[in-house]
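>>> model this:
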Amino acid sequence: MITIGFGLAVAVGTALLSLPPATRSGQRADLVDALFTATSAVCVTGLVTVDTGSYWSGFGQAVILLLIQAGGLGIMTLATLLTVLLSRRLGLRARFLAQAETKSLDLTDVRGVVRRIVLFSLASEAVVAVALTLRFATAYDQPFGAAVYNGVFHAVSAFNNAGFSTNADSLVGFVADPWVSLTVAAAVILGGLGFPVVFELARTWRRPALWSVMTRITVVLTVSLLTLGTLVLTLTEFSNPRTLGPLSGPEKLLAGFFASAMTRTAGFNSVDVGAMRPDSLLASDVLMFIGGGSAGTAGGIKVTTFGLLAFVLWSEMRGERHVHVGSRRVPGSNQRQALAIALLGVGAVVTATFLLLAITPYRLDVVLFEVVSAFGTVGLSTGITGSLPPEADLLLVVLMFAGRIGPLTLASALALRDRTRRFELPEERTIVG
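Predicted coordinates for the structure are as follows:
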């Protein structure tokens, strides 16, 4: 149902963007461009084959904005409701204990859950839109109507981790502006945390001992990856004359933090990504592949998947039979789900990179960056998207669609298919490594 729903949304978006009024020229858009843009918007990715501000008309941009909103709300709602659905598969005693200890979402209040998600999303977008509108109107002398439009567009795009911008250079013009950069980064981080985590933090932020395993992993890894990404990207690009080189010390740190936050997976850029050094691109690949929080608008394999695998590795190195996160033991089924999602993600990235290298003339680091950005629904690009052949665009369309709904549907399918085996075969160890 999730796959069909997102597929229908992409089809409707493609049809609307194929209409002549959707382009500024009044001519019908190329079908591949319309399909690529619609998929990127619904999957809240941000990769584009044509410039959003100059190619699409006001009608076309409104369609893109609605597709972003539908895709972002759809992901948050479906992921949260699937969490509720999977929780119902627990035994009655376990469900009561889980609710009593974590004060989680009411398993019977589906309407309430959806209502709170919609209100939370719209309220967050409204706050960001007001802040950006005031800045655009007062500091950049934009007419009030244009400031409101740009503020709303970037607020919706940021909160939903889409990365679409009406500016041809994204947010490069605001690289030294902390008001715009930090506001957009805050919206991206908030949307990427996920509604269950935000909802739990709103009630128990003063009592970390009561946090669930998902909230604990999401918060710790989000802060850690943001900090590590800021340090790595700032240091690797510190003296690059085409990116951070001309900026002052505080401005370099701001730009480094913004770049780190955008890999979580928003797609805005305040420096030229194509001018980054190979080591910076590789660091960004890792951050984009990990992505953001579960049940949020971010993509990637999710920080919960990565964090859970890190705890599995730590427990294995210590020789422990069970994996513990805080005061909780993680079931083996969760560990297998995380491993399956991570390995399938690696397989998808490697396969798509091989195919793109075969049909395009670009070097490995650039192609890998584009592939990881599409799979992680990030939207960052080194600038090659618009010059790719149609078959490469279609490959990225498939990758964006799979990267958006793949981890969600795969995790839920694996969890719902978990069943007890009524017999066991004789055990035999094999050599590993």
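
>>> C-alpha only now, for contacts and for neighbours.
Will do.

>>> Could you check how many residues crowd around the closest residue to residue 17 other than its chain neighbours?
The spatially closest residue to residue 17, leaving aside those adjacent along the chain, is residue 34, at 5.5 Å (C-alpha to C-alpha, 6 or more residues apart in numbering). As a burial measure, residue 34 scores 26 neighbours (other C-alpha atoms under 10 Å).

>>> which SSE is residue 34 in?
Secondary-structure assignment from DSSP states H and E places residue 34 in helix 31-42.

>>> Now do the buried residues in that helix.
Buried residues in helix 31-42, counted by 16 or more other C-alpha atoms under 10 Å: 32-42.

>>> another one to check against the first:
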Amino acid sequence: MEITGEDLKQFFSRSRHLMAVCDDRARLIAVNPAWLEATAMALSEIRGEPLCHLVHEEDARLVEGVLRRLEREATLDVRLRRRKGGALWVELSLFREERRARLYVTAVDISVRVGEEEALAAGEAFLERLHSSVPQAAFLYFVSEGRSVLLSQEGLSPLGYRCSRSLPVASILHPDDLPVVRALPERLAPLAEGQSTEVILRFRHRDGRYRTFLVRETPFRRDERGSVTQILAVAVDITDQKDREASALEQACRDDLTDLMNRRALMATLRDFLEKGDPFALSYLDLDHFKEVNDSFGHGRGDALLRQIGRRLSESAGPGDVVARLGGDEFVVLMKEMADRRVAQAAAEGLKEAIETIGSSTDGISLSCSIGVALFPEDGRDGEALLAAADGALYRAKAAGRSCIR
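All right, here's what the predicted structure looks like:
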């Protein structure tokens, strides 16, 4: 099937690429609608004009030089003039046909690519100044395309990477942090007003571990309407700081003597149990006559026994159960999936025997305990109510002669 002249006319008129035809002296004969639309020019304004007059004045000499040397074809990046000022960056392809003494021209819009290159250059210049004080990782985020480009890898050295722009940012991001990145459009409003936003992201080390970064986002480039088109994100490694905070929080939630959960941590865990809504039991333990141990053997021996009791309770508790020390000689065990009071009391009996076994194996010391058991939701629907119910049951166990369960 042959291509006809009509086919070529249709292609020329309907193509979305910019096309032009010039005579043997590179004067414009025709352009397609895409060219006129992109430059906002009328055909009557540019017909007969030399091709070098259609480009930005700073690129005119480049085009003239290429045309003088052109034998067959050439490609160059130039800026086309637009009616309303400014310029459109294009990749200009020239093809000379000797037989018809024609010069065929096509232009592909490369504004985005050039804009990226300019932004990268500007970003690097900015980061050179930034890195003179604090080494940081920096990313340039292109809003319309939804992608990030790594500008500097200085701050990524803790991750063990040496490559820079060839490293896709998303490839080293923790999967759970992807929603934070996807929520960037929600942060565009404050960014558009010139404000900075901060997010916490985790990036993967080459060995598979993750490190935590504080990422500050600021508007970097806007379009002619003032909308933010590029965002500069500067990342600072805060892993060590976060580890210290986590360690401090862990310490704040641990009993200094037994290393079990303390009251604060117990109440937080109790809230988690309640939010899940599954039945569970709360056993409230109190050692019988423990003051006599301290009086007879000293507080050092008493503390050692409390640590041993904490370990024994942890070993005797079921999978997923939680053991805490409220203070003094009082302990609490949260027992998961306990809906039957008899089953819960049988489990508490196992805890009681574990503690009393310690006493029987310790020369001169006799240990026993009393336990009060409360069930959720039967005995209370919040933490304070459950603790009060278990404390009441414990009081009844003490009143019944101690060393028993109620």
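
>>> What value does the TM-score take for this pair?
TM-score for the superposed chains, counting by TM-score structural alignment, normalised by the length of the second structure: 0.21, backed by 146 aligned residues with a C-alpha RMSD of 7.1 Å.

>>> re the thing from before, elements contacting the helix holding residue 34 of the first structure?
For helix 31-42 of the first structure, the contact count by 3 or more C-alpha pairs under 8 Å, 6 or more residues apart in numbering; DSSP states H and E identifies helix 2-17, helix 58-88, helix 390-416 as packing neighbours.

>>> Adding distance to residue 325 of the first structure and mean neighbour count, write those out as TSV.
Shown next, in TSV, are these (distance: least, C-alpha to C-alpha, whole Å; neighbours: other C-alpha atoms under 10 Å):
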stretch	distance to residue 325 of the first structure	mean neighbour count
helix 2-17	31	17
helix 58-88	19	21
helix 390-416	19	19
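
>>> List just the one of those that sits closest to residue 130 of the first structure.
Across these, the minimum distance to residue 130 of the first structure, taken as C-alpha to C-alpha, is reached by helix 58-88, at 17.0 Å.

>>> what's the angle between that closest one and helix 2-17?
Inter-element angle recorded for helix 58-88 of the first structure and helix 2-17: 170 degrees (by axes from the mean of the first three to the mean of the last three C-alpha atoms, to 10 degrees).

>>> buried residues in the following helix or strand past helix 58-88 of the first structure?
Using DSSP H and E, the next helix or strand after helix 58-88 of the first structure towards the C-terminus is helix 92-102. Within helix 92-102 of the first structure, the residues that qualify as buried are residue 95, counting by 16+ other C-alpha under 10 Å.

>>> Helix 92-102 of the first structure versus helix 58-88: what angle between them?
120 degrees.

>>> Which other helices and strands does helix 92-102 of the first structure contact?
On the basis of 3+ C-alpha pairs under 8 Å, 6+ apart, helix 92-102 of the first structure makes packing contacts with no helix or strand.

>>> Now render the buried residues of helix 31-42 of the first structure as JSON lines, adding distance to residue 354 of the first structure.
Listed next are the buried residues of helix 31-42 of the first structure as JSON lines, based on distance: C-alpha to C-alpha, whole Å:
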{"residue": "32", "distance to residue 354 of the first structure": "22"}
{"residue": "33", "distance to residue 354 of the first structure": "23"}
{"residue": "34", "distance to residue 354 of the first structure": "25"}
{"residue": "35", "distance to residue 354 of the first structure": "23"}
{"residue": "36", "distance to residue 354 of the first structure": "20"}
{"residue": "37", "distance to residue 354 of the first structure": "23"}
{"residue": "38", "distance to residue 354 of the first structure": "25"}
{"residue": "39", "distance to residue 354 of the first structure": "22"}
{"residue": "40", "distance to residue 354 of the first structure": "22"}
{"residue": "41", "distance to residue 354 of the first structure": "25"}
{"residue": "42", "distance to residue 354 of the first structure": "26"}
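
>>> Just the closest of those to residue 186 of the first structure, please.
Within the set of those, residue 41 lies nearest residue 186 of the first structure; the separation is 20.5 Å, counting by C-alpha to C-alpha.

>>> right, and the helix or strand after whatever helix or strand residue 66 of the second structure lives in?
Remark: residue 66 of the second structure resides in helix 57-69, with elements defined by DSSP H and E. Note on helix 57-69 of the second structure: by DSSP H and E, the next helix or strand toward the C-terminus is strand 73-81.

>>> Could you tell me the angle between the helix or strand following that next one and helix 57-69?
Beyond strand 73-81 of the second structure in the direction of the C-terminus, DSSP H and E gives the next helix or strand as strand 87-97. For strand 87-97 of the second structure and helix 57-69, the angle between their directions (the same axes, to 10 degrees) works out to 10 degrees.

>>> what comes up buried for strand 87-97 of the second structure?
In strand 87-97 of the second structure, residues buried by neighbour count (16+ other C-alpha under 10 Å) are 87-96.
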